[in-house]
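Engineer: Below: sequence and its predicted model.
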Amino acid sequence: MSRADRLDALLRELVVVEAVPSHLYLDPVGSSDVAFDNALAGLAAVWAGQFDLAAPLAAAARRAADDPDTVVFAESVCGLVRAGAMVSGPLQEFASAASVSTRVSSELRLPLCALLAEAALAEARLDIAADLLTVVPPRTVLFGRQDHPFLTIIRCFVARVRLFSGDVSGASEEAAQACARARTAAERIFATATAAVVDGSAGRRQEARAGVHRILALDLAPTNALTSGAFLLASYAAIVGDDVRTSAVATLRASTDPSFPEVRIVDRAICFEILTRAAVDGGDLDAARAWQLRAAPLAAHQSAGSTVERIASRVSLLAGDSERSLEEAERSISLAVRAGRALEAAEGEILAARARMSLRERGQAARRLADVVTDADAHGFGAVRRSAARELRAVGRRLPPDARRGWEGLSARERGIAVLIADGRSNAQIAASEYLSEHTVRIHVSRVLHAFGVPTRVGVASALGALSVDSGLGPLTARQQQIVALIATGATNHSIAEALDVSESTVEKHVSAVMRRWEVTSRSGIAHRAAGQHPA
C-alpha cells in the first residue's frame, strides 16, 4: 500500500470506529517505511488517549524521518504526545518541521499540515499553527473524495486555530462548513461542538447553548479523541456563556477518571479550572482546593501554566486573600501573553480586576478591563465584553459601548433613548418620559453617540432613520420601542422581562399593544415591521 492509501485508511477509521485494526494502515513486518509506519501507529494511540504507548512510536518515527512527509508527520505525532504527556521536547524540531511543510507531497499536504497545525495548537504554539494555515490546501477534497469523513475533522481543526488566533469570523466560516458537510454521526458530533465553542466565543449565546444541549443529550462514552473532544468543546462553549453548571456537567462527561489522563494537558488544566470555578461559585472552598490539587502538577507544562495560576487566583480570592489572588492573576496574564493566547490573557485580566475591586482599586480595575475589552472587540470576542461588564456592574461601573456595533452595542435602556433622540426629544423631555434625572440621561446620550461613532444627536437620527410617524407606523412609547428591539433579536417574553427588569405579564401587555398599533398578529410581524425602522 502507498503512504496515501495507508494514511487514508487510518483517518477514515479514526472517525468511524473506537479501535483501529493495524492491518488497515501498517505495512507488513519488515517494511522499509519505518518512520511513516511508526507515525501511523503513534497517531492511532494518541487518538485513543494512550499517550504512554504513543510516545516511543513518535520518537522512533522522528529518528527515522528522512523526507518532508515523514518529518512533518512524525513531528505532528510528537507534538500531540507532548500535549498529552508530562514530557518536554525539542521545540526547535517542531519549528523545523513547520518550515518544510511546503515540501510535503501534494496528496499528503492537507492531512499532514492540518495535523501539524493541530499539534501546534495543542502545544500552545499559536504562531506556528496560524502560519501553517497559509500552506493548508482548501478543505474540499481528501484522497480524491469530497465526502471523506476526516475532512470535517480538518475543518474543525482549522476553525479552532482561527478562533484562538483571534480570527472569529474565519472560525465561524470554517465551523459552518464543517456542520454543513458532515455526513457521519461522529462528524456531526464534533462539528456541532466546534460550532458551539465558536458561537460562544463570539457572544452568540443562544446558538452556543443549543449546540451544547445537543451534545449533552447524546448517549456517548468518552472513548476517543472525538467523543472526549466533543464534551470538552461543549464545556468550553458553556463556560464562555457563563453557564458554569452546564460546563461542569460537560467537563465531567469528557472522562471516566477525575485526573482526565486521556485528554491533552492544556484541556486537562481547563477541566480543573472549570470544576474549580463551579466549586468557587458554590462557596465550597474544600472542593475548590481539591481540584486545585489535581491541577498543581500541570504547572510545569508550557501549555498549562497560565491556567493553573488562574485556578490558584480563584481559590485565593474565595479564601479571602485578595493580594495573593491578584499576584496569581498577574502571573497568569504574563504566561498567556508570552504564549500568544489572547483569550486566556483576557480571562486572567478579568480575575485580576475582581481581585483589585476586592482591594478597592476600582478605578484601575475599570481602566484595565476597558483596554482588554477594546482589544477583544477588535477580534470579535464578544464573550470577553460580557464577562468584563458583569464584573464592573457588581461595583456600579460600566464599560463604554462597542463603537463598531451601533444599535447592537447598546443596552435595552440605551436603545429606547436612541429612539427618543432620533425622534427629536431633548434631554429634559427624555428625563421626564423615562423618569430619570437629566444627569443620567446625559450619560446615556454620550454612550449612544459613542456607539454610533457620531458627535451629535443629528448623527443618531441619521443612523436610525425617521421613526414613529415618519415611518407610517403607529407611534410607540420608549418602553415599547425597547421591547420591539428585543423581539427583533429573537428574544422571548421571559428573556425580555429579565433584560428590562419588569414582569412577564407587563411585557405581554406591551406586545399586545404594539400588535394593535401596528396592525400585525404575530411576533414575527412585529420583527418584520421593526426591520424598516432601525438596523436591528
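Structural biologist: Noted; the coordinates are in hand.
Engineer: Could you use CA atoms for every contact and neighbour count after this?
Structural biologist: Will do.
Engineer: Could you give the number of residues near L218?
Structural biologist: Using other CA atoms under 10 Å as the criterion, L218 is surrounded by 9 other residues.
Engineer: That one belongs to a strand?
Structural biologist: No. Secondary structure of L218, determined by DSSP: H, G, I helix; E, B strand; the rest coil: coil, with no strand assignment.
Engineer: quick one, what contacts the spatially most central residue of the chain?
Structural biologist: By CA atoms, centre = their mean, the mean C-alpha position of the chain lies nearest to S201, the distance being 3.4 Å. The neighbours of S201, taking CA atoms under 8 Å, 6 or more residues apart in numbering as the test, are V168, A237, V240, G241, F381, G382, A383, V384.
Engineer: Just confirm the first one contacts R162, I think it does.
Structural biologist: Spelled out, that is V168. Yes. V168 is in contact with R162 according to CA atoms under 8 Å; the separation is 6.7 Å.
Engineer: residue ranges of the helices in the stretch 301-450 of the chain, please?
Structural biologist: Ranges of helices within the stretch 301-450 of the chain are 305-318, 322-338, 342-358, 362-379, 382-393, 412-422, 427-434, 438-452, based on DSSP state H, counting those that start in this stretch.
Engineer: now the ones you listed in JSON lines, with distance to R181 and mean neighbour count?
Structural biologist: JSON lines is the format used below for the helices of the stretch 301-450 of the chain (distance: least, CA to CA, whole Å; neighbours: other CA atoms under 10 Å):
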{"stretch": "helix 305-318", "distance to R181": "34", "mean neighbour count": "26"}
{"stretch": "helix 322-338", "distance to R181": "34", "mean neighbour count": "22"}
{"stretch": "helix 342-358", "distance to R181": "28", "mean neighbour count": "24"}
{"stretch": "helix 362-379", "distance to R181": "27", "mean neighbour count": "18"}
{"stretch": "helix 382-393", "distance to R181": "27", "mean neighbour count": "20"}
{"stretch": "helix 412-422", "distance to R181": "38", "mean neighbour count": "22"}
{"stretch": "helix 427-434", "distance to R181": "50", "mean neighbour count": "17"}
{"stretch": "helix 438-452", "distance to R181": "38", "mean neighbour count": "19"}
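Engineer: next, the one to line up against it:
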Amino acid sequence: MVAALLCGGQAEAGSEADEAQDRDAWRALVAFWFGGTDETLQHAGRALAAAEDPLGRALALATVGLARARNRDPVLTDPFDELEQVLRGRDQRDPAWWFARTLAAEAALTCAQVDRALALLPDSQVPSPWEGTAVEVLQRQLRVRALAFGGRIDHARHEVDALASVATTHDLARLAAGLRALVLGNAEPAGADATHALVADVAASPVRDDHVGRGSLLLAAFGAVATGDVRSAATLVLRAGGDASLSALTVVDQALGLELLVAVGELDGDQEAVRAWASLAAPLAAHPAAASTVLRIRAREAALLGDAGAAVLLAEQAVESAEAAGRAVEAAEGRVVLARSHLLARQVKEATRTLREAVSVADPGGHAAVRRSASQVLSTAGRRLPPVSAGGWSVLSPRERDVADLVLRGLDQHAIAQSLFLSPGTVRSHVSRILCAFGVGTRVGLLSAVGPRGDDPGRDPDDLTPRQRDVVGLLAQGRSNVEVAAALEISVKAVEKHVSDALVRWDAASRFELARQWLRAEAAVPAPPAATEPSPAGA
C-alpha cells in the first residue's frame, strides 16, 4: 500500500492492515496523503485508542503526528516523546519497525520538529530492509529535507545526489527534482542556473493531487526563493495550496507559503496584498509548527507599514522560536527580516551584527543563500559582510585581490594606498578581510598559506647562520616566537636575538619581510633533476 501511495496510486486503506489490527492507522495515512484533514484526525484518534501492541502503537502515534500537522487546532496530544520511547531499542533491520521509524520522522518533520525528525530516522549505517523500493525513496528524501531545513546544506547535497536514480526508477523524478532545487538553491551561487532549470521542470509537470505532488511543488518553490526568484516561488505555492488559504497543505507549509506571498507584496510595496495574506496567516499563530513563521509575517507587515519598533520585536521573537525548534533555515530568514527592521529603525550597527551572526551560523553548513541575502541587505546601508573564512581568492572582491597581491609582493600599507589610490584606512579594512578569507591572523600567515609574489629571487640563506636559518624558516611557516622556541628547544629570548640579527643581515624591516625573503629564496631554488633509469649493461 505504501508503495502505491508514493507512486500516486489510490491504495485500498486497510487492505494490508487487517491482520496487524491497525486498519485505522493506515486509513489515517491515506487520508493524510490525499489531504483529508478531518479524516486524518478521526482515523488517527481511533488508531491510538485501538492499538494493542508496540508496533501498532508506534504507527498510531505517528499518524497522530500527521494529524497534528494538518489541523490548525492541534487537539491531539503531542505524540513524539512517547513515540521515541516506543521506538527505542527496536530492531531497525525489521521492515515493519524500519518503516515505523520513517513514518514517525515524516510526522515530526511535517510538525516542523527538524532535530526530532533526524533523531527518529532509521540509522543510515543500518542497511535498509526496503532497499530498491519506493519506501526507501520516502526515507532518503525525508533525510534530505530534514538536513536542508536544518541548514546542513553540504550534507543534504551529498544525500540528494544519491537519490536521483532510485527516485526515477519509481516514477518519483519530480520529487527528486524539487529536492535538488531546494538544496542547490540554498548552496553556492553557481547552483542558481541549475536551480532555475529544475524549478521550471517541476512547474511544467502535471501536478499529482497528493502529498508527493504538492511536496514537489513546495520544494521547488523554496529552492526558487533561495535564489531570489520570489515570484516563481509564489506561483508554485498557489498551485500546491489549492486555494487562497493554501488549505491543501500542512499547517507549517501553509504558513511558509503565505510568507512567500507576503514577500511578493513587500517586493511590490503592495500594503493591501500584504495585509490580505497576513490576515490568512493569523489563525495559524497558535500552532507550534507555524508560530515562528507567523511572527516573521507580522514583522514584515509591520516594517512595510513603517512600524520599525514592532517589526524589530516581532522578528526577534521569530528568530528565538525558530532556533528553539532547530529550524536553521527559518532562523536565518528571521535574522534577515530582523536586520531589515533594524535598518528601518536606523540601527545600522545592530543590523550588521545580526547579519554577521546569521552568516557565522550558516557558512559552516554550506548554507550560502544566507550570505547572499545578508549581503544584499547590508549593501543598502553601504556595509559589507566579512568574507567566508578560509574561502580563499574566490570570496575576495577584485579590489581585495589587488591589495592581497601587493601585500604578497612586500608593499606596506602606505605604499599600497598610494599605488591603488586608496586611503590607509581602506587598505587596513581590505587586509583584515583578506586575512579572514584565508583563515589566518597575520600577514606572515598569509605568506605561508599562499606564497609570496614578485620576481625578486629573495635573499641568500647562506648569509645567515645555521641557527638563524632554522629560526627564519619556522617564522616563514607562520610560527610565533614561543612556537619557534619550543620547536628548537631554545629560549624565547634566544629566538628574539636570532630574529634581530637576521633582520640586520638581510637588511629587512620586519618579520614579514624576513618570511617573504625566505619563501622567495625557497621558490628560486631549482628542483633537483629527475632520476633516470640506469642504462642496461652493454647498451
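Structural biologist: Arrived safely, thanks for sending. Given the structure is predicted, the values throughout are model-derived calculations rather than measurements.
Engineer: Can you pull the TM-score for these?
Structural biologist: After superposition, the two chains reach a TM-score of 0.78 (TM-score structural alignment, normalised by the length of structure 1), with 453 aligned residues with a CA RMSD of 2.5 Å.
Engineer: circling back to that earlier point, among the helices of the stretch 301-450 of structure 1, which is nearest P21 of structure 1?
Structural biologist: helix 305-318 (36.7 Å; CA to CA).
Engineer: and the closest one with helix 342-358, angle?
Structural biologist: Interaxial angle, helix 305-318 of structure 1 versus helix 342-358 (axes from the mean of the first three to the mean of the last three CA atoms, to 10 degrees): 20 degrees.
Engineer: Give me the residues contacting helix 305-318 of structure 1.
Structural biologist: Contacts with helix 305-318 of structure 1, where a contact means CA under 8 Å, 6+ apart, come from 269-270, 272-273, 276-277, 280, 283, 285, 288-289, 292, 295-296, 298-299, 322, 324-329, 331-336, 344, 348, 351, 355.
Engineer: rerun that using 7 Å as the cut-off
Structural biologist: 269-270, 273, 276, 280, 285, 288-289, 292, 295-296, 298-299, 322, 324-326, 328-329, 331-333, 335-336, 348, 355 (CA atoms under 7 Å, 6 or more residues apart in numbering).
Engineer: circling back to that earlier point, the residue nearest to the centre of structure 1 maps to what in structure 2?
Structural biologist: By TM-score structural alignment, S201 of structure 1 lines up with N186 in structure 2.
Engineer: Would you check how far apart its match and S360 of structure 2 are?
Structural biologist: Per CA to CA, to the nearest Å, N186 of structure 2 is found 15 Å from S360 of structure 2.
Engineer: How about V329 of structure 2?
Structural biologist: Remark: distance between V329 of structure 2 and S360 of structure 2 (CA to CA) = 13 Å.
Engineer: which SS class is G89 of structure 2?
Structural biologist: Under three-state DSSP, G89 of structure 2 comes out as coil.
Engineer: Counting neighbours, what do you get for it?
Structural biologist: Count around G89 of structure 2 with other CA under 10 Å applied: 8.
Engineer: now it: how far from W98 of structure 2?
Structural biologist: With CA to CA as the criterion, G89 of structure 2 and W98 of structure 2 are 12 Å apart.
Engineer: can you check A358 of structure 2 too?
Structural biologist: In terms of CA to CA, A358 of structure 2 sits 36 Å off from W98 of structure 2.
Engineer: And W130 of structure 2, by the same measure?
Structural biologist: 8 Å.
Engineer: The two: which is more packed in?
Structural biologist: W98 (24 against 17).
Engineer: what's the matching residue for the more buried one over in structure 1?
Structural biologist: With TM-score structural alignment as the criterion, W98 of structure 2 matches L110.
Engineer: my guess is its match meets V136, correct?
Structural biologist: Yes. Between L110 of structure 1 and V136 there is a contact under CA atoms under 7 Å: 5.5 Å.
Engineer: E272 of structure 2: helix or strand, and which one exactly?
Structural biologist: In this structure, E272 of structure 2 sits in helix 271-281 according to DSSP states H and E.
Engineer: Pull the residues that contact that helix.
Structural biologist: With CA under 7 Å, 6+ apart, helix 271-281 of structure 2 has contacts from S245, A255, L258, L261, V262, G265, E266, V294, I297, R298, E301, L304.
Engineer: Just give me the match in structure 1 for the third one.
Structural biologist: In structure 1, the residue paired with L258 of structure 2 is F272, using TM-score structural alignment.
Engineer: do the same with the last one
Structural biologist: For L304 of structure 2, the equivalent position in structure 1 is taken to be L318, counting by TM-score structural alignment.
Engineer: and the gap between its match and A485 of structure 1?
Structural biologist: For L318 of structure 1, the distance to A485 of structure 1 - CA to CA - is 39 Å.
Engineer: Could you measure from G306 of structure 2 over to G382 of structure 2?
Structural biologist: From G306 of structure 2 over to G382 of structure 2 (counting by CA to CA), the distance is 21 Å.
Engineer: How about V264 of structure 2?
Structural biologist: For V264 of structure 2, the distance to G382 of structure 2 - CA to CA - is 25 Å.
Engineer: who's more crowded, these two?
Structural biologist: Each of V264 of structure 2 and G382 has its neighbours counted (other CA under 10 Å); V264 has more, 20 against 8.
Engineer: Quickly find the element holding that one.
Structural biologist: helix 251-268.
Engineer: Sticking with the closest residue to E39 of structure 2 other than its chain neighbours, tell me its helix or strand.
Structural biologist: Excluding its sequence neighbours, the residue lying closest to E39 of structure 2 (CA to CA, 6 or more residues apart in numbering) is A31, at 5.8 Å. Per DSSP H and E: A31 of structure 2 is located in helix 23-33.
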